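# With the sequence up front, the predicted model follows.
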Amino acid sequence: MLIRRPVLDAIAAGSVDMAFRRWSHARVRAGTRLRTAVGLLEVVAVDVVEESDLTAEDARRSGHDSLDALRAANARRDGALFRVTLRPAGPDPRIALRESAVLSDDDRTALDARLARMDRTAPWTGAVLRLIADHPGVRAPDLAARLGRETAPFKRDVRKLKELGLTESLEVGYRLSPRGTAYLHMLM
């Protein structure tokens, strides 16, 4: 579920706690936690609503200036209208993970095992880590081209490394996190 940054900031500040989406079926469930630029958000409830039942309060609580703006934002898609109730659920746990630059022997063993599983069909993790280390802030298509890869699968692989706390996204491109740097130094 994509949420624009101003709305994310408003959710974090407590002034927004809803989103409305037109979907063919619910794409999130109550209890789901979403990782966002402002930390974790928890989906509290997901309900189908009738557009005619929307109120100015719904518009305000979803970050829209008016009821007309809320309706217009959802007019471009087909499907049922869902009200998704959200609340902040804490910081993104990957932030603390990637900031930990001291790796224990157990950390290294666990990372070695995870990366070995990722490399099972075709080794790529070491090359991607070294490439990002050598070229921080370089666009993903340019990095992918250096490895002779398509951009979309390359980005998927970088997200896998991000899940392990080894990389972080920049405004443009990526860089190794302190954890990723420490791990790469252990490999050398």
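Nice, thanks for sending it over.
# Every contact and neighbour count from this point should use C-alpha atoms.
Will do.
# Excluding sequence neighbours, find me the nearest residue to A101.
Nearest residue to A101 in three dimensions, chain neighbours excluded: R179, at 4.4 Å (Cα to Cα, 6 or more residues apart in numbering).
# this is the other structure I want to compare:
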Amino acid sequence: MRISPLELDAVVAGTIDLAFRRWERPRLLVGTRMRTRVGLVEVTSVDEVDPAGLTEDDARRAGAPDLAALRRGLAANPERPVFRVGIRFAGEDPRAVLRRTPPTGAEIADLQARLDRLDRASSIGPWTAATLAIVDAYPERRAPELAEELGRPTAEFKRDVRKLKELGLTESLDIGYRLSTRGAAVVDAALQAAGRPVPERAAPPSGTPLPSLGAPATRALRAAGLTTLEAVAAVPEADLLALHGVGPIAVARIRAALGR
């Protein structure tokens, strides 16, 4: 189930706890936890309802301006039933916790064994070390450029990076990827075992990282030298909106991150 970025922010804040969808049949089970950019969103209920019985309170809890707007959002596919889906913020994505937790020596050995299994199962031969290395060398570079460096189709490259992400070794950014703390430890251990030097990695910008804003806005802010929340906070919203690629949704996310 797709939930818009602004709706996700409201789910975290607790101001949205319902969603209404027209489905041919229920697509989610109670207890399902969906991974989103803000963390886990849990499905607390799934009920078929009569659209004629929807209320202003339903609209408010679903984030619609009013009941009329909620009904307009359900106007498509009128032959399908309407489902009322209860949702709640269920906390941080466990993968995020995993990514920033330094692994023990035993965990590094286990992760390397799992990477070896991925290499053996691949039809193109070993790929994990090269993929980790290029993400390490070029953080925040677009996936098509990284794939081209490796001579691989972009879709296949992105699929394989997702496998590394599931192990907590990489993290996706608005533009490109970077190694996690866990991923850097695995890469460094492999280099040391091979007698090769460990690279010096650039430290992240000091200050509070920007929230997820999407690639166009992130690219525009980066070009303007605005890489932290503190830097953006000092710029009037009108000036931010004047940057090509920064729109109202990005500014709303910045405002929410600043608590304004």
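Cool, the structure landed. Remember, predicted model here, so these are calculated numbers, not experimental data.
# quick one: what's aligned to the residue nearest to A101 of the first structure in the second structure?
Aligned against the second structure by TM-score structural alignment, R179 of the first structure finds its counterpart in R182.
# Verify the assumption that its match is located in a helix.
Yes - assessed by DSSP: H, G, I helix; E, B strand; the rest coil, R182 of the second structure belongs to a helix.
# Verify the contact between it and R95 for me.
No - R182 of the second structure lies out of contact with R95 (Cα atoms under 8 Å); the separation is 10.7 Å.
# of these two, who's got more company?
A count of neighbours by other Cα atoms under 10 Å puts R182 above the other of R182 of the second structure and R95, at 22 against 18.
# mind checking how far L41 of the first structure is from R35 of the first structure?
7 Å (Cα to Cα, to the nearest Å).
# Which of the two has more residues huddled nearby?
L41 (24 against 17).
# In which helix or strand does that one reside?
Taking DSSP states H and E as the definition, one finds L41 of the first structure inside strand 39-49.
# buried set for that strand?
Buried residues in strand 39-49 of the first structure, defined by neighbour count with 16 or more other Cα atoms under 10 Å: G39, L40, L41, E42, V43, V44, A45, V46, V48.
# now it: how far from the chain's centre is it?
16 Å (Cα atoms, centre = their mean, to the nearest Å).
# superposed on the second structure, where does it end up, distance-wise?
Superposed on the second structure, strand 39-49 of the first structure shows a mean distance to its aligned partners of 1.2 Å (mean Cα distance after the TM-score superposition for the first structure).
# Please list all residues in contact with M34 of the second structure.
Listed by Cα atoms under 8 Å, 6 or more residues apart in numbering, the contact set of M34 of the second structure reads L40, V41, E42, V43.
# for the first structure, what spans make up the helices?
5-13, 56-61, 67-75, 93-99, 105-118, 125-134, 140-146, 151-163, 178-187 (DSSP state H).
# Good, we can wrap up now.
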